[in-house]
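Undergrad: A predicted structure for the sequence below; I have some questions about it.
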Amino acid sequence: MAFLLVPLVLAVLVTANWYLWRRLFRDTTAGPGLPRRAGAVLIAGGWILAVAALVTERAGAPFWLQRTLAWPGFLWLALSIYLLLGVLVGEAVRPLLRRFLERRARNGAAAEEPVAHPVQVGAPAVPPSSERPESTTEPEPPAAPSRRVFVSRVVGGTAAAVAVGTVGYGTYGVLRGPKVKRVTVPLAKLPGRAHGYRIAVVSDIHLGPVLGRGFAQKVVDTINSTQPDLIAVVGDLVDGSVKDLGPAAAPLAQLKARHGSFYVTGNHEYFSGAEQWVEEVRRLGLRPLENARTELPWFDLAGVNDLAGESEGQGPDFGKALDDRDTTRACVLMAHQPVQIDDAVRHGVDLQLSGHTHGGQLWPGNLIAGAANPTLAGLDRYGDTQLYVSRGAGAWGPPTRVGAPSDITVIELASLRM
């Protein structure tokens, strides 16, 4: 099946980019020349950089090379999405604009019809040679672009401007840092003394070639400003090795919470050396929960490995993390992917904390992410188990979010025994 899928994907990409080149460069120019060649180079070069950025990151190429390719390559991925969407929307605008211009041209031609003037009888038709003005030759003005080219320039230029603005604003939103979102979650088994207990949930920070130490510091400062009782780091912390990203993750040592900071792996850790990162976060003062549980004063906190760990024999083990516990106590589970909710329900978990979806990150990616996950973002209920899914603090690939702003969530537990 894979050998059929790859050619199909390539065919779709080539067709989409040819269409993009046609609408933005061929249709907006009167004939072959530099603009068309430059457009082809821009589109092909952007995709070469994008593929190179993905390959070098996954292959563990020298970090300086990853950083060099990441910014232009990943930003091109985001920009190409919105350029394509822009020209597709332009197909609906094109005929409307063309009809408007045709109507205006007809009205203008009717207004400029010549008016007959009376001619004096006996007046010479041609003035004497002595009175004739000297003939002058003036250069003809350059021909105006055809209506088709003009329409293409308006539609293509608007699509490009909107795409650049969308990606620029979405990138600024990520680099500015995540905002705090506050959610109240009632738990039937939570004792009254724990009413108002605050858990800071952060997922999908994605430190890597683009988001580095400065971004990590913003995340840490934002979490600490909420003064949480407990911090839950719910996977996808990094996209790279401890060797390359250890300095970027160093600010995590500054996390402060009354009952400590806890961590579970996400799928991206298993692309980056999960065992090494588990040891690194432990060294930084976080407590990894690898299919494990700890008893806090008023509830149990458990964590399971990500599903991606199954390929390394380190997958989730709900029995190890949750069996033999006191089921009269409330239980909060850290699990990176929302699809793990079914196992959480079977083991009587009261609240599962997850990430992974990014809320879709780039609209309309939310449609795909929503179809692949039981909950895209926010709080939901499955039987007696509640699921909270964070949109994440960072971004994977393009450092850009559209329609899915990043967040750090402060969950305030509410007791029903007040």
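TA: Yep, that arrived.
Undergrad: contacts, neighbours, all on C-alpha from now
TA: OK.
Undergrad: hmm, who's touching the host helix or strand of residue 17?
TA: Element membership for residue 17, per DSSP states H and E: helix 2-21. Helix 2-21 is contacted from outside by 39, 40, 43, 83, 84, 87, using CA atoms under 8 Å, 6 or more residues apart in numbering.
Undergrad: Now do whichever helix or strand comes after that helix against helix 2-21, angle only.
TA: Next helix or strand after helix 2-21 toward the C-terminus (DSSP H and E): helix 34-59. Relative orientation of helix 34-59 and helix 2-21, computed by axes from the mean of the first three to the mean of the last three CA atoms, to 10 degrees: 150 degrees.
Undergrad: Tell me which other helices or strands helix 34-59 touches.
TA: helix 2-21, helix 63-111 (3 or more CA pairs under 8 Å, 6 or more residues apart in numbering; DSSP states H and E).
Undergrad: Those helices: which one's closest to residue 194?
TA: helix 63-111 (44.0 Å; CA to CA).
Undergrad: how far out from the middle of the chain is the very next helix or strand once past that closest one?
TA: Moving toward the C-terminus from helix 63-111, the next helix or strand (DSSP H and E) is helix 147-176. Its chain's C-alpha centre and that of helix 147-176 lie 17 Å apart, by CA atoms, centre = their mean, to the nearest Å.
Undergrad: quick one: buried residues of the helix or strand just after helix 147-176?
TA: As assigned by DSSP H and E, the chain's next helix or strand after helix 147-176 is strand 179-187. By neighbour count with 16 or more other CA atoms under 10 Å, strand 179-187 contains the buried residues 179, 180, 182, 183, 185, 186, 187.
Undergrad: another structure for you, compare them:
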Amino acid sequence: MVRALIFLSIILLYGLLNYWIGMRLWQLAGKFIPHVTASLYWLVFWLVVLSFLAGRLCERYVNYKIGQPLILLGSYWMAAMVYLAIILGLLELVRLADKRLTFLPRGAYEQFPTAPLIGFSVLIIVIVIIGYGWWNARIPHIIHYDINIPKQAGSIKQLHVVAVSDLHLGNTVHNKRLQGLVEMVNGLNPDIILLPGDIVDEDPMPFIEQNMGHTLRKLAPRYGIYAVPGNHEYIGGRWVEIINGLEKAGVNVLQDEVIKVADSFYVVGRDDLYSRYYTNNKRSDLQTIVQGIDKALPVIAIDHQPVNLSEPEEQGVDLQISGHTHRGQFFPFNIVTARIFEIDRGYLRKENLQVIVSTGFGTWGPPVRIGSQSEILDIVINFNSPAGKSPS
């Protein structure tokens, strides 16, 4: 019942916001386009606005290939909606100020030529912003860190880790982009690869039909590939298929598990914090997971969401790698993630715990990044070295 009320509230707010945007765009631009009637304008407008929801329904109940273009269209609209709301909101403030101060020409927001000049300028600005965001989202950056863990790891003095979070393989991040990622990661020649969740974006069908598992099998680090589920593996309700597909591709998916690698260090993989909402099973506490391990050896944890960082700090984790935040993916949501998370991107040290949070490789929803970037983490860990060296 609570979830249904939240969902209906979101749909209502989404509809009201879009109605306001639609009204302003009609007043400023739509009614000045030749041969475009109000009925035609609103028909096209609502088809675009509702395309994401329609695509999701088609994906679930009809065929994902039919839903895919609708989801893509709706995803772009969601990003455009945000910037239209911001710009039109600012214009609304100017209009209200003009009512008191009368500094604009009379009828500037209603009459030709000033109204369409304003309206089409707004549309062009938003198109440019979204175009930049699309381009920026498709250029991955290799982010390098040198860190020290003051423990011995058997005969291993240095470990080269590549971590890639939030691939979101599916409707917007296709096999071609995965192939490019695999080439970049293999070019770094890592000893071990870590995937901190949201690898497959809800629906496993694009992953299966595009044979992305075959592409992942081209990764062959010395000590293997380890992953944890993120919230998006669970959201679509088909996490079993997703995890099986990843395992078949040579990815070791850890769900509240510990594995000792090369008899030298531990990788701790935590189930996603939100898994309880979909599986009715609460994830184990970290103390239970690491009970009995030899903490004289290095302990590396992968946890999709960088939350409750006091827990790994207290349980002797040396390094935690997370994702999830996307650093908001596009402005102004980076302001939100900066307030929600203790760290939403980059490096943090808490006593003996070191935390690295990635903005992720792929995107969810709008395939745009503004104020964030696509990342591949390239981490060199030196063992048995003096603590306190800052990451480069």
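TA: That came through, no problem. Keep in mind that this is a model prediction, so the values were computed, not measured.
Undergrad: now what about the TM-score between them?
TA: For this chain pair, the superposition-based TM-score is 0.85 by TM-score structural alignment, normalised by the length of structure 2; 375 aligned residues with a CA RMSD of 3.1 Å.
Undergrad: Highest mean neighbour count out of the helices and strands packed on helix 34-59 of structure 1?
TA: Mean neighbour count (mean count of other CA atoms under 10 Å) peaks for helix 63-111 among those, with a mean of 16.
Undergrad: In structure 1, which residue is most central in space?
TA: residue 361 (3.2 Å; CA atoms, centre = their mean).
Undergrad: and that one, what pairs with it in structure 2?
TA: Aligned counterpart of residue 361 of structure 1 in structure 2: residue 329 (TM-score structural alignment).
Undergrad: these two touch, right, its match and residue 368?
TA: Yes. Counting by CA atoms under 8 Å, residue 329 of structure 2 touches residue 368, with 7.3 Å between them.
Undergrad: thinking again about what came up before, what spatial separation is found between the residue nearest to the centre of structure 1 and residue 5 of structure 1?
TA: Remark: distance between residue 361 of structure 1 and residue 5 of structure 1 (CA to CA, to the nearest Å) = 25 Å.
Undergrad: and if you look at residue 402 of structure 1?
TA: Distance from residue 402 of structure 1 to residue 5 of structure 1, by CA to CA: 28 Å.
Undergrad: residues touching the match of residue 361 of structure 1, list them.
TA: 359, 363, 368, 369, 370, 371, 372, 373 are the contacts of residue 329 of structure 2 under CA under 8 Å, 6+ apart.
Undergrad: tally of neighbours for the equivalent of residue 181 of structure 2 over in structure 1?
TA: Applying TM-score structural alignment, one finds that residue 181 of structure 2 aligns to residue 219 in structure 1. Close neighbours of residue 219 of structure 1, defined as other CA atoms under 10 Å, add up to 24.
Undergrad: for residue 99 of structure 2, same thing?
TA: Neighbours around residue 99 of structure 2, by other CA under 10 Å: 10.
Undergrad: Please give me every residue in contact with the equivalent of residue 303 of structure 1 over in structure 2.
TA: In structure 2, the residue paired with residue 303 of structure 1 according to TM-score structural alignment is residue 269. By CA under 8 Å, 6+ apart, residue 269 of structure 2 lies in contact with 226, 227, 228, 253, 254, 255, 256, 257, 258, 301, 302, 303.
Undergrad: circling back: name the SS class of the match of residue 181 of structure 2, please.
TA: Secondary structure state of residue 219 of structure 1, per DSSP: H, G, I helix; E, B strand; the rest coil, is helix.
Undergrad: Isn't it up against residue 393?
TA: Yes. Look at residue 219 of structure 1 against residue 393 with CA under 8 Å: they come within range, at 7.4 Å.
Undergrad: list residues touching both of those two?
TA: 177, 178.
Undergrad: Any figure for the gap between the nearest residue to residue 251 of structure 1 once chain neighbours are set aside and residue 161 of structure 1?
TA: Excluding the flanking residues, the one nearest residue 251 of structure 1 by CA to CA, 6 or more residues apart in numbering is residue 217, at 5.6 Å. Applying CA to CA, the value for residue 217 of structure 1 to residue 161 of structure 1 is 33 Å.
Undergrad: Looking at the two, which one has more neighbours?
TA: residue 217 (19 against 12).
Undergrad: Correct me if wrong: the more buried one contacts residue 255.
TA: No. The pair residue 217 of structure 1 and residue 255 fails to qualify as a contact (CA under 8 Å) at a distance of 9.9 Å.
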